[in-house]
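In: 3D model of this:
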Amino acid sequence: MAPMCSSYCLVLLMLLLSGNLISLGDSSPMCKQTYPANAKPIYKEDVDLLQFALNLEHLEADFFLWGALGYGLDTVAPQLVMGGPPPIGAKKANLDYLTRSIITEFGYEEVGHLRIIKSTVGGIPRPLMDLSATNFAKIFDEAFGYALVPPFDPYRDSLSYMLASYVIPYMGLVGYVGANPLLNGYQTKRLLAGLLGVESGQDAVIRMYLYERAEEVVHPYKHTVAEFTTRISELRNRLAMCGIKDEGIIVPPELGAENRTTTNVLSSNFDSISYKRTPGEILRVVYGSGDEHVPGGFYPKGANGKIARDFLEKP
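Out: A predicted model of the protein is given here:
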């Protein structure tokens, strides 16, 4: 019995030690980040920028959760809705196992994003959002310049859903890049950096998924996956009205990395850093109106938060 007890005790000791190490975590002095004595965790000016981002985080959360699971925030985390209305037209997509697994993870990640932003700078109610197939069909019709027949349906199959996903997360990415230099608090900077890392990862996964299928014709249309991404990116550039800040998965060499590639798995500028957009640019795109003062598109009654509401009140 002695050898068995010795082995058992050794394992128990190792578990206890590992548990202690884990429990130390950030509470350990050698794991804590130090800041200048006069540094502030959150500046008043930071709050509006991060609350503005909640509009896109809500859009992603409900789109991903509904697409993968068939239900959204009202079921998964109703406390984060803060009384906002349920999205219009959201439903479960016909996804294969791989795509559903990816989108399920994305959906739960967005729940975490909403929770950490709202617990850090306070929240805004979920805005009314239009996630209907009809709304997506309008976006793709506008991108191609004519009505697709049959109308584009993001919930039809995995490829259609990922093309629809191409429309949304990238706007959060460029929005965070644009907000970054305007933040002052160390807590809000840390928050934005963490959010940007995951949003960038989501966009990269979506782009790689589509890049692997770049030459595949999207059924029942005659356009390839690459054409779809190019058309959507061109539409967003037109609506935002601030030059090229959006690129499809295949580009001419003058837009490729160091002007030497036509592959474009990641969208970036001449120096291969992410593009940035202002709140006004983002609203022009997600409203589909090309005007931050005129709601529509994904937000029929406009986005929430001080920045978005100020645009609506001061046309």
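In: When you work out contacts or count neighbours from here on, use the C-alpha atoms and nothing else.
Out: Noted.
In: and V177, how many neighbours?
Out: Around V177 there are 19 other residues, counting by other C-alpha atoms under 10 Å.
In: On the three-state scheme, it is what?
Out: The assignment at V177 comes out as helix when based on DSSP: H, G, I helix; E, B strand; the rest coil.
In: If we ignore the residues flanking it in sequence, what's nearest it?
Out: If the residues on either side of it in the chain are set aside, V177 comes closest to K276, at 5.1 Å by C-alpha to C-alpha, 6 or more residues apart in numbering.
In: end-to-end on stretch 161-173?
Out: Taking C-alpha to C-alpha, to the nearest Å, stretch 161-173 runs 19 Å from one end to the other.
In: The closest residue to R284 other than its chain neighbours: what secondary structure?
Out: Nearest in space to R284, with sequence neighbours left out and distances taken as C-alpha to C-alpha, 6+ apart, is G290 at 4.2 Å. Taken by three-state DSSP, the conformation at G290 corresponds to coil.
In: if we can go back for a sec, surely the residue nearest to V177 is in contact with K245?
Out: Yes: because the distance of 7.3 Å satisfies C-alpha atoms under 8 Å, K276 is recorded as touching K245.
In: Next, the second sequence, to be compared with the first:
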Amino acid sequence: MSEDRKLPNRRQFLSAAGLMGAGAVLASCSPAMSAAPAKTNYDASIGNFALNLEYLEAAFYLAAVGRIGEIKAIGGSAEIILPAGFDGTKAISFESDAVRQYAEEIAQDELNHVVALRALLTSKGATPVDRPVLDIGPAFAAAANATAYNAKVITAPAKLTPDFNPYLNDLFFLHGAFIFEDVGVTAYHGAARLVVDDSAGGILDSAAGILAVEAYHAAEVRTLLYAQKDKPTGYGLTVEQLINAISALRAALGNGKDQGITLNGKANILPTDGSSIAFGRTPREVGNIVFGAKDAPKGLFFPNGLSGDFSALLAL
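Out: So this is what the prediction gives:
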């Protein structure tokens, strides 16, 4: 081989030197570039926070289809408060067989979520929290009154008459379901960024699967309500007006992350931001809604608070 082939020419030398220089710069920067701060592991707390919400949803739907005993058999003996004269052992008198079947399907889904989350937490070495005291009776009446105050339909200390009862008929059942379903979707979305365990079948994987199911539920409920949007509720508001008033109250408690079943005069089955991405709520924002007041530690659907210590999560 000739000397010309053995020795690099000037251009080759400068190119190599440039690459070496760039490599040296990258090498010197790599520790700083790769040293992302360690993520605080809230996985068990997030799982148990979600479990509290699933206890609530399961109790509501199982009571509606007369199966309240199935959730009472899981997670301890804490009281489940129901409306006077209704004990959840007999299904409400659904006028529509389709709505009855939707209710039964969702009830089973929510019960399955409770069982699945408890098993997942146990498999990860965490202890599932017991079922807290749940109010799925007077709390609905209180939420309806707060909605009416917010919509200026009534003024304090007046209240809606008769008390709002989600177990009275199909339409009110769907209103009760609306209160919960969007909150569940936004809660799972908001917690996703905090989860460390992204393994197959882990906390994030399972939560993403549950989020998808909750989103299906929410869209189903919103569609059924939109189809009856012009129907009077008996409280001086149409379905559209009452549902949008519920949404406005949730928005006031949850930093504006909400939309009703109509938006700008058109159907709004999928509540999203400007990029068509579902809203995500922090645990604190979720707490504001289910407790019925900003920064409250308990109240409304959880009269004694959540089961477990979530002070760190609620502070995020």
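In: Fetch the TM-score of the aligned pair.
Out: For these two chains in superposition, a TM-score of 0.76 is obtained (TM-score structural alignment, normalised by the length of the first structure); 253 aligned residues with a C-alpha RMSD of 2.0 Å.
In: hmm, back to that, aligned counterpart of the residue nearest to V177 of the first structure in the second structure, please.
Out: In the superposition onto the second structure, K276 of the first structure corresponds to G280 when matched by TM-score structural alignment.
In: can you give me the helices in the stretch 1-150 of the first structure?
Out: 2-24, 44-69, 73-76, 97-121, 133-144 (DSSP state H, counting those that start in this stretch).
In: Could you export those as CSV, including mean neighbour count?
Out: Conversion of these to CSV gives the following (neighbours: other C-alpha atoms under 10 Å):
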stretch, mean neighbour count
helix 2-24, 11
helix 44-69, 23
helix 73-76, 16
helix 97-121, 18
helix 133-144, 19
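In: Which of the ones you listed sits closest to R236 of the first structure?
Out: Nearest of the helices of the stretch 1-150 of the first structure to R236 of the first structure, taken as C-alpha to C-alpha: helix 133-144 at 8.6 Å.
In: residue closest to the middle of the first structure?
Out: Note on the first structure: the residue nearest the mean C-alpha position is P169, at 3.1 Å, using C-alpha atoms, centre = their mean.
In: For the aligned residue in the second structure for that residue, which residues are in contact?
Out: With TM-score structural alignment as the matching criterion, the partner of P169 of the first structure in the second structure is E181. Contacts for E181 of the second structure (C-alpha atoms under 8 Å, 6 or more residues apart in numbering) come out as 214-215, 217-218.
In: And A141 of the second structure, by the same measure?
Out: Residues in contact with A141 of the second structure (C-alpha under 8 Å, 6+ apart) are 163-165.
In: repeat for Q241 of the second structure
Out: K229.
In: if I look at it, how far off is A248 of the second structure?
Out: Taking C-alpha to C-alpha as the measure, Q241 of the second structure and A248 of the second structure are separated by 10 Å.
In: Ok, T262 of the second structure next?
Out: T262 of the second structure sits at a distance of 12 Å from A248 of the second structure (criterion: C-alpha to C-alpha).
In: Over to N268 of the second structure?
Out: N268 of the second structure sits 14 Å away from A248 of the second structure, going by C-alpha to C-alpha.
In: cool, and T238 of the second structure?
Out: When C-alpha to C-alpha is applied, the distance between T238 of the second structure and A248 of the second structure equals 15 Å.
In: more neighbours, the two?
Out: For T238 of the second structure and A248, the more surrounded residue by other C-alpha under 10 Å is A248, and the numbers stand at 20 against 16.
In: Now do the SS call for A252 of the second structure.
Out: Remark: A252 of the second structure carries the secondary structure label helix [criterion: three-state DSSP].
In: which residue lines up with it in the first structure?
Out: Using TM-score structural alignment as the criterion, the counterpart of A252 of the second structure in the first structure is R238.
In: From V47 of the first structure, how far out is G305 of the first structure?
Out: Counting by C-alpha to C-alpha, the separation of G305 of the first structure from V47 of the first structure is 10 Å.
In: what residues are up against S165 of the first structure?
Out: Shown in contact with S165 of the first structure (C-alpha under 8 Å, 6+ apart): I206.
In: Can you state the mean residue-to-residue distance of the helix or strand where it lies versus the second structure?
Out: Secondary structure assigned from DSSP states H and E places S165 of the first structure in helix 158-167. By mean C-alpha distance after the TM-score superposition for the first structure, the fitted helix 158-167 of the first structure averages 0.6 Å away from its aligned residues in the second structure.
In: ok, the alignment partner in the first structure of G308 of the second structure - contacts?
Out: With TM-score structural alignment as the criterion, the equivalent of G308 of the second structure in the first structure is G305. Taking C-alpha under 8 Å, 6+ apart as the contact definition, G305 of the first structure lies against 48, 51-52, 124.
In: of these, closest to V81 of the first structure?
Out: V81 of the first structure lies nearest to I124 out of the contacts of G305 of the first structure, by C-alpha to C-alpha, at 8.4 Å.
In: And for the alignment partner in the second structure of that closest one, the neighbour number?
Out: Taking TM-score structural alignment, the alignment pairs I124 of the first structure with V129 from the second structure. Burial measure for V129 of the second structure: 20 neighbouring residues, criterion other C-alpha under 10 Å.
In: In three-state terms, label the match of P169 of the first structure for me.
Out: Using three-state DSSP, the structure places E181 of the second structure in helix.
In: Throw together a PyMOL command that grabs the buried residues out of the contacts of E181 of the second structure.
Out: Here is the PyMOL command that picks out the buried ones among the contacts of E181 of the second structure, judged by 16 or more other C-alpha atoms under 10 Å:
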select buried, resi 214+215+217+218
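In: Mind checking which of the contacts of E181 of the second structure land in helices?
Out: The subset of those located in helices under the criterion DSSP state H comprises 214-215, 217-218.
In: before we move on, back to that, give me the distance between the residue nearest to V177 of the first structure and A204 of the first structure.
Out: Taking C-alpha to C-alpha, one finds K276 of the first structure at 16 Å from A204 of the first structure.
In: Counting neighbours, go ahead and name the busier of those two.
Out: Summary of the neighbour comparison: K276 of the first structure and A204, criterion other C-alpha under 10 Å, with K276 having more neighbours (21 against 18).
In: With C9 of the first structure as the reference, measure out to that one.
Out: Applying C-alpha to C-alpha to K276 of the first structure and C9 of the first structure gives a distance of 56 Å.
In: again with V225 of the first structure
Out: Relative to C9 of the first structure, V225 of the first structure is positioned 59 Å away (C-alpha to C-alpha).
In: again with F63 of the first structure
Out: Look at F63 of the first structure and C9 of the first structure: by C-alpha to C-alpha, they are 50 Å apart.
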